[in-house]
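J.: let me see the structure of the following:
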Amino acid sequence: MQPGCVPWPPDEAARHRRDGYWTDEPLDTLLRRSAAEHGDRTAVVGGGARMTYAELDARADDLARGLLALGLARGDRIVVHLPNRPEFVIVTFALLRIGALPVYALPAHRLREIGHLCAFSGARGYVVPDRYLGHDYRADARGLLARPDIDLPHVLVAGDAQEFTALDAVEAAGRDRSGEPLPFAGPADDAALFLLSGGTTGLPKLIPRTHNDYTYNARASAEVCGFDRDTVYLAALPAAHNFALACPGVLGTLAVGGTVVLPDDPSPDEALRLIAEERVTATALVPSLLGLWLDAQEWLPEDVSSLRLVQVGGAKPDAATAARVRPVLGCALQQVFGMAEGLLNLTRADDPEDIVLTTQGRPLSPADEVRVVDDEGHDVPPGAVGQLLTRGPYTLRGYYRLPEHNARTFNEGWYRTGDLVRRLPSGHLVVEGRIKEVINRAGEKVSAEEVEEQLAAHPAVRQAAVVGEPDPVLGERIAAFVVLEQGLGCPSAAEAGEFLRARGLAGFKVPDRLTAIGSLPLTAIGKVDRKALLGAATPPQPVPPAG
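T.: Prediction:
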């Protein structure tokens, strides 16, 4: 196992192998095997290109050899900051084939988050587009190179590289080395890639997913969802998200010989158009995006008759929105409750309608262990609300390089998720909230503490508190309350948003409303009373859309 990663105990690893959950196949085998079986079938559509499995496999090999020629090697961490374009898939498999570890950043992340990822992981490479949705990612790269705590030898750019290295040139250099053998990428119980976790610390924690556990994650969820070679999967969410990457997502679709469609524009209009043009059969959405799709389809109907399945996850949808899926889109709904750390719960095709509409599914694997406990760690009866603990063949045993945090979060392999749930007698879970102060805005996890810290840096702000308010579209919206320095006026919502973005905060973390108050309400023990803040009846100030 890579230094800084926590392995499974040997006896549990042996059991997962014996029971067939771990097959000791490298993760890149998902593509290699499908290329052998479905070489002429379309693997990826996106960016104006269509690639067969044979072409995708060959391009991944070429890029892998090009990366080796640059000096990248097994164990190197590479921050991948790409949108949903074919390059994302090619880069992923190329890195897997040389044993380098992708560290997946979201397209909306900016310099604050990316700087943390590069510094904390010790990244030796950063892969970006030239521009995406109006943002110049090369400017982020320049900001990283200016930091004394980051040593970043390689910046690879998909598109106009300017002073950096063009991804196309690296692939072309590897093509010139065609036929050279690729090195051993590492044992299958070693880390294959890093996903990101949100949390109360604000900056993301790194989640090591191994070849064994993530291959199982992708294959098992594809089986539960009925994916096969005729599946056409639209990656409507960022592919760097665990949900869209392997639940079953991009990797699960490629594992069974299906087709992945990558929209360059994430808008509902573009997504619905692609469903009609590519005859998409399955996709995954967060509740806020699902609501936009439903509204758009009612006003601007496209031919979405090919759709068979819409997964909804990342947050709990309201029952009214869930009930609209079949009448409006004409397909089945599947609720998904999972986490990048591992445990995945899904409703099944044969579940009764009320279970599908009102629960967030049951565990993916027969080997998943789930406990629902009270504050003292005692199991609560079925139907009672408690804290969710879990362990299993694809749930991590510890975050990367965080031993003190791991000691608090893991106990005898049980991962304390921070979620509050009810477990029904059927085994299905109903999500009731979170213990930690994390705001779930449109499926993006936002740390209240991080936003508070950044707001408090404003010269006019003495104190700040941030809470999540229920919102019918976003699930939760970010409400900020500020106590001002004496004699200074309150910044406008627009000014606050500009200030936070200038400090490198991702746009989706900018508060949706900002209110000045005389003092922050406190609980009896002196903590900010967030429940009292939620009851504040001051009118909101509109904040420009996050970007």
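
J.: drop to CA atoms for contacts and neighbour counts, all remaining ones
T.: OK.

J.: if you count neighbours, what's buried in stretch 120-137?
T.: For stretch 120-137, the neighbour count (16 or more other CA atoms under 10 Å) marks 121-131, 137 as buried.

J.: quick one: that stretch to chain centroid distance?
T.: When distances are taken as CA atoms, centre = their mean, to the nearest Å, stretch 120-137 is centred 17 Å away from the chain's centroid.

J.: how long is it end to end?
T.: 20 Å (CA to CA, to the nearest Å).

J.: middle-most residue in the chain, spatially?
T.: Centroid-nearest residue in the chain, with CA atoms, centre = their mean: H241, separated by 2.2 Å.

J.: was I right about that residue contacting A108?
T.: No: with contact defined as CA atoms under 8 Å, H241 does not count as touching A108 (11.7 Å).

J.: quick check: longest helix of the chain.
T.: helix 53-70 (DSSP state H).

J.: what comes up buried for that helix?
T.: Neighbour-count burial for helix 53-70 [16+ other CA under 10 Å]: 53-68.

J.: and the next element down the chain from it?
T.: Proceeding N to C from helix 53-70, the next assigned helix or strand is strand 77-80, under DSSP states H and E.

J.: residue ranges of the helices in the stretch 301-450 of the chain, please?
T.: 319-329, 353-358, 403-409, 448-456 (DSSP state H, counting those that start in this stretch).

J.: to compare with the earlier structure, here is another sequence to fold:
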Amino acid sequence: MPVTSGVHGFVPFPPQRAAQYSAAGYWSGRTVDSLLRQAAGTWPDRIAVVDPLTSHTYSELDELADRAGAGFARMGIAPGERVLLQLPNSCRFAIALFGLLRAGAIPVMCLPGHRLAELTHFAKVSDAVALVTVDKAGGFDYRSMAKQLVAAHPRLRHVVVDGDAGPFTSWSNLPEGDPPPVVVDSRSPALLLVSGGTTGTPKLIPRTHDDYVYNATASAELCRLTEDDVYLVSLPAAHNFPLACPGILGAISAGAQIVFNADPSPEAAFATIDRHRVTVTALVPALAKLWAQACEWEPVTPKTLRLLQVGGSKLEPEEARQVRSALTPGLQQVFGMAEGLLNFTRLDDAVELLEHTQGRPLSPADELRIVDAAGERVAPGEEGELLVRGPYTFNGYFCAERDNERCFDPDGFYRSGDLVRQRDDGYLVVTGRVKDVICRCGETISAGDLEEQLLSHPAIWSAAAVPLPDPYLGEKICAAVVFAGPPMTLAELNGYLDQRGVATHARPDVLVAMPSLPTTPIGKIDKKAIVRQLCEDARA
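T.: Okay, the predicted model is just below:
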């Protein structure tokens, strides 16, 4: 029996800490796909997953995952090999995810909005051998992108397409047979999440079976998920938040029903919540605010939500009050990261905590340090950068030795780049960030990476990507540009970025032509001055 372990480029937990987490019971030695196996044995006839076209019970989902696993294995995908998984929210997403896990493969969790630039990077870094995708979604032809990707990466020898496969393998034509007898080391990578791209191109985050099972099940327990709950997936399912905080995996561990919805607009989401009597879901602040506002005009509004998680960026107190008033008093603020640490407000917390903090750590074993620019711990209650290590926080990006040297301190604490204050009661208040990023609708975009793309255009002499406040997106992306000749339009610029394969969520919302970009006394572009000037111009 093949065993998936010792994956090149993976940084494991240090042996001493791993032993401590196992001895303390945080790690159970279970694999991620065992969550489904156990659920199928416990609740075989309960509905597990639902989308607008189909539904499956837990026993059916388990059987379909086995079939998919057998198909992937018979195609030649070996245990430990990486597979790009890019599917929209649907039952097929769950089947493909668990099928890859059953084959012993390591899914790379790509988002539907990722385009050729990101997938090329992911394929190269992960050394992926296959891609599982869809034919078309949201007006985009994923098969065309797959052709370009395969041409550039000969190692990518298999493409499986849900729908009209064209030149590739159709999902319906996966080889049949028995599931492969794969033994998986629970301390090895279960899957690779995608970072927010806070420092250049997005990086890959290995999450082990041990740490991710704990991540999902501990979150489910904290959120009091039961078999009577109905969890709505409105955010892209490959995100850490709707996948395991508690998300899909946590819902499965509790026997809850999972409803997939690819359209998070209030009209579509409210109808879905009403139809399936949804009790729990997760949103980014921009969507939460939009849903709250939409309660004023939508004929059908949420009546069954007992818990609404909001995370991805900071929710301001006034916004929290609006959400609690319009949608459900059961607001839960979540401050976390795909790299690991999760902070939650608790279900019984006082209103002051729900509205004014971003929660406290999930696990008693989470270790936090809050430090100044010199790396020294700040006084209690003072602002500083958050550093963390613990039983579900990773120990290094995948195949990124140079990044890891920069992102971890000598004691193995991950430098989050988030600025926080920790109160006497242990709750965190997020105050800002160290890294040069823009948080647009819950997606973290690297300003430096976008600037590199902008400067590749021959008509652009100088460029700065800056965040501008936006009531719906949280922050919108502004490209402040000095043109080398005649200026171009925003549509022309985004058309160019589209040709370069830049993700849809990482393209500018605003283009501002400037005669020159302001600089600091040491000659660096002064982005604060740009934002200040643009905000003043908008108020004038």
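
J.: for T31 of the second structure, which non-adjacent residue is spatially closest?
T.: Spatial nearest neighbour of T31 of the second structure, excluding adjacent residues (CA to CA, 6 or more residues apart in numbering): H209 at 4.9 Å.

J.: gap between the one you found and P264 of the second structure?
T.: In this view, H209 of the second structure and P264 of the second structure are 30 Å apart by CA to CA.

J.: for these two, indicate the residue with more neighbours.
T.: More neighbours surround H209 than the other of H209 of the second structure and P264, with 26 against 17 (other CA atoms under 10 Å).

J.: to which residue of the first structure is A379 of the second structure aligned?
T.: Following TM-score structural alignment, the counterpart assigned to A379 of the second structure within the first structure is P381.

J.: and for its match, the neighbour number?
T.: 15.

J.: same question, G330 of the first structure
T.: By other CA under 10 Å, neighbour count at G330 of the first structure equals 16.

J.: quick one: what's aligned to it in the second structure?
T.: In the second structure, G330 of the first structure lands on T328 (TM-score structural alignment).

J.: same check on A284 of the first structure?
T.: A284 of the first structure maps onto A282 in the second structure, by TM-score structural alignment.

J.: then H405 of the first structure?
T.: So H405 of the first structure corresponds to D403, using TM-score structural alignment.

J.: residues in contact with the residue nearest to its match when sequence neighbours are not counted?
T.: Leaving aside its sequence neighbours, D403 of the second structure sits nearest to Y397 (CA to CA, 6+ apart; 7.4 Å). By CA atoms under 8 Å, 6 or more residues apart in numbering, the contact set of Y397 of the second structure is 10-11, 203-206, 403-404.

J.: what do you get for V232 of the first structure?
T.: 253, 258-261, 278-282.

J.: aligned to it, what sits in the second structure?
T.: Using TM-score structural alignment, V232 of the first structure pairs with V230 in the second structure.

J.: using JSON lines, lay out the contacts of V232 of the first structure together with secondary structure and distance to V103 of the first structure.
T.: As requested, the contacts of V232 of the first structure are exported to JSON lines (DSSP: H, G, I helix; E, B strand; the rest coil; distance: CA to CA, whole Å):
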{"residue": "T253", "secondary structure": "helix", "distance to V103 of the first structure": "21"}
{"residue": "G258", "secondary structure": "coil", "distance to V103 of the first structure": "25"}
{"residue": "T259", "secondary structure": "strand", "distance to V103 of the first structure": "24"}
{"residue": "V260", "secondary structure": "strand", "distance to V103 of the first structure": "21"}
{"residue": "V261", "secondary structure": "strand", "distance to V103 of the first structure": "22"}
{"residue": "E278", "secondary structure": "helix", "distance to V103 of the first structure": "30"}
{"residue": "R279", "secondary structure": "coil", "distance to V103 of the first structure": "32"}
{"residue": "V280", "secondary structure": "coil", "distance to V103 of the first structure": "29"}
{"residue": "T281", "secondary structure": "coil", "distance to V103 of the first structure": "29"}
{"residue": "A282", "secondary structure": "strand", "distance to V103 of the first structure": "26"}
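
J.: now, which of those sits nearest P539 of the first structure?
T.: Here the nearest of the contacts of V232 of the first structure to P539 of the first structure, counting by CA to CA, is A282; it sits at 40.4 Å.

J.: my read: P361 of the second structure touches L342, true?
T.: Yes: if you go by CA under 8 Å, P361 of the second structure and L342 touch, sitting 5.8 Å apart.

J.: what's the distance between the nearest residue to A238 of the second structure once chain neighbours are set aside and R346 of the second structure?
T.: The shortest distance from A238 of the second structure to any non-neighbouring residue, by CA to CA, 6+ apart, is to M109 (5.3 Å). With distances taken as CA to CA, M109 of the second structure is found 29 Å from R346 of the second structure.

J.: between these two, which one's more packed in?
T.: Just comparing M109 of the second structure and R346: by other CA under 10 Å the higher neighbour count belongs to M109, 23 against 19.

J.: corresponding residue for the more buried one in the first structure?
T.: M109 of the second structure maps onto Y104 in the first structure, by TM-score structural alignment.

J.: my guess is that match contacts V79, does it?
T.: Yes: counting by CA under 8 Å, V79 is a contact partner of Y104 of the first structure at 6.0 Å.

J.: before we move on, the earlier item: now that we have the contacts of Y397 of the second structure, which of them are buried?
T.: Applying 16+ other CA under 10 Å to the contacts of Y397 of the second structure flags 10-11, 203-206, 404 as buried.

J.: quick check, nearest of the residues you listed to A463 of the second structure?
T.: K203 (23.6 Å).

J.: tell me who's in contact with the closest one.
T.: 122, 194-197, 397-398, 400.

J.: please report how far D162 of the second structure lies from Y142 of the second structure.
T.: Distance, D162 of the second structure to Y142 of the second structure, using CA to CA: 10 Å.

J.: next, show the common contact partners of these two.
T.: With CA under 8 Å, 6+ apart as the test, D162 of the second structure and Y142 both reach 133-135.

J.: ok and the helix or strand containing A286 of the second structure relative to helix 317-326, angle-wise?
T.: According to DSSP H and E, A286 of the second structure maps onto helix 285-294. Note on geometry: by axes from the mean of the first three to the mean of the last three CA atoms, to 10 degrees, helix 285-294 of the second structure and helix 317-326 are set 50 degrees apart in direction.

J.: counting contacts, what elements does helix 285-294 of the second structure pack onto?
T.: helix 266-276, strand 307-311, helix 317-326 (3 or more CA pairs under 8 Å, 6 or more residues apart in numbering; DSSP states H and E).
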